[in-house]
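Q: Sequence isn't available, so here's the structure alone:
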């Protein structure tokens, strides 16, 4: 599994739309052969251009905005959960770029501690549900 690192990789993946969502997360997926639209930079144009995704593999990125998780420790905990759950689903995911985006806050009155086991379990359960919805469909699309 590869991790998304550059802004263009995230932008291309987010532009493709949502393939799965839960109460707190959205999963975006993009085929690996997409290029940034309207990008006229020389490294993305011409026959000798470098591809945005260098390897045919499962690519995963995590977006956890401050807007939805104020504390850095909470953002880091959620990102770790995203990468751990995605690693368990990797064999069942299509070779594509995936971005998991936090789209709502976890209620601080219910999850008082920033790294409580209750929060980790809730995040993990939702992420498993999110990836479970697209895991097998991604392989079916790839085989067709």
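A: It's in. This structure is a prediction, so every number in the text was calculated from the model and none was measured.

Q: CA atoms for contacts and neighbours, from now on please.
A: Will do.

Q: Now do the same for the residue most central in space within the chain: helix, strand or coil?
A: Residue closest to the mean C-alpha point of the chain, counted by Cα atoms, centre = their mean, is residue 99 at 2.1 Å. Judged by DSSP: H, G, I helix; E, B strand; the rest coil, the three-state class of residue 99 is strand.

Q: residues contacting it?
A: 10, 13, 14, 27, 28, 29, 60, 61, 62, 63 (Cα atoms under 8 Å, 6 or more residues apart in numbering).

Q: from what I can see the fifth one touches residue 96, true?
A: No - with contacts counted by Cα atoms under 8 Å, residue 28 stays clear of residue 96, the gap being 10.1 Å.

Q: one more structure, for comparison:
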């Protein structure tokens, strides 16, 4: 799997996605195809284990809700900056959960919206008859 820069970012999270996922690739890290989600919540940005676990649960919950729209590729959601202890003094407050959830919906929703806006491949069709081609 080759990944590059994030495909979407919010204040606290980044979404990375595989550039290509071809069956039989070397090595075949993701057998069976489908969407794969990895979560990276480093101690650097979430010191307390209860906070890291809360954020992981929020990431998996939002991804589970959006499963139908997610691309069938390996993805990683990464915590890229910490939540302020001044704003969220409790390690696992409802306010922290709401804020994380809102950002995750924005992060994954932005990716889904971008995916839906991508132009579809249109097969060439027979051209419609022109006005001067019409039978008299």
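A: Received, thanks. In this text, all values refer to a predicted model and were calculated from it rather than measured experimentally.

Q: related to what we said a few turns ago, of the contacts of residue 99 of structure 1, which are still contacts in structure 2?
A: By both residues aligned by TM-score structural alignment, their matches' Cα atoms under 8 Å, the contacts of residue 99 of structure 1 still in contact after alignment to structure 2 are 27, 28, 29, 60, 61, 62, 63.

Q: Can you list the buried residues in the helix ranked longest in structure 2?
A: If you go by DSSP state H, structure 2 has its longest helix at helix 94-117. For helix 94-117 of structure 2, a neighbour-count test (16 or more other Cα atoms under 10 Å) marks 96-97, 100-101, 103-111 as buried.

Q: Show me how far it is from its chain's centre.
A: Distance of helix 94-117 of structure 2 from the chain centroid (Cα atoms, centre = their mean, to the nearest Å) equals 8 Å.

Q: again, but for stretch 46-56 of structure 2
A: Per Cα atoms, centre = their mean, the centroid offset for stretch 46-56 of structure 2 relative to its chain is 20 Å.

Q: Give me the range in structure 1 that that stretch lines up against.
A: Mapping stretch 46-56 of structure 2 onto structure 1 (TM-score structural alignment) gives residues 69-79.

Q: what comes into contact with that stretch?
A: 62, 63, 64, 65, 66, 105, 106, 114, 115, 120, 123.

Q: Please indicate which of these are buried?
A: 62, 63, 64, 105, 106, 114, 115, 120, 123.

Q: which one of the contacts of residue 99 of structure 1 is nearest residue 142 of structure 1?
A: Nearest to residue 142 of structure 1 among the contacts of residue 99 of structure 1: residue 29, at 13.1 Å, using Cα to Cα.

Q: What's the average distance for the host helix or strand of residue 78 of structure 1 when superposed on structure 2?
A: Assigned by DSSP states H and E, residue 78 of structure 1 belongs to helix 72-89. With the two structures superposed, helix 72-89 of structure 1 lies on average 0.5 Å from its match in structure 2, counting by mean Cα distance after the TM-score superposition for structure 1.
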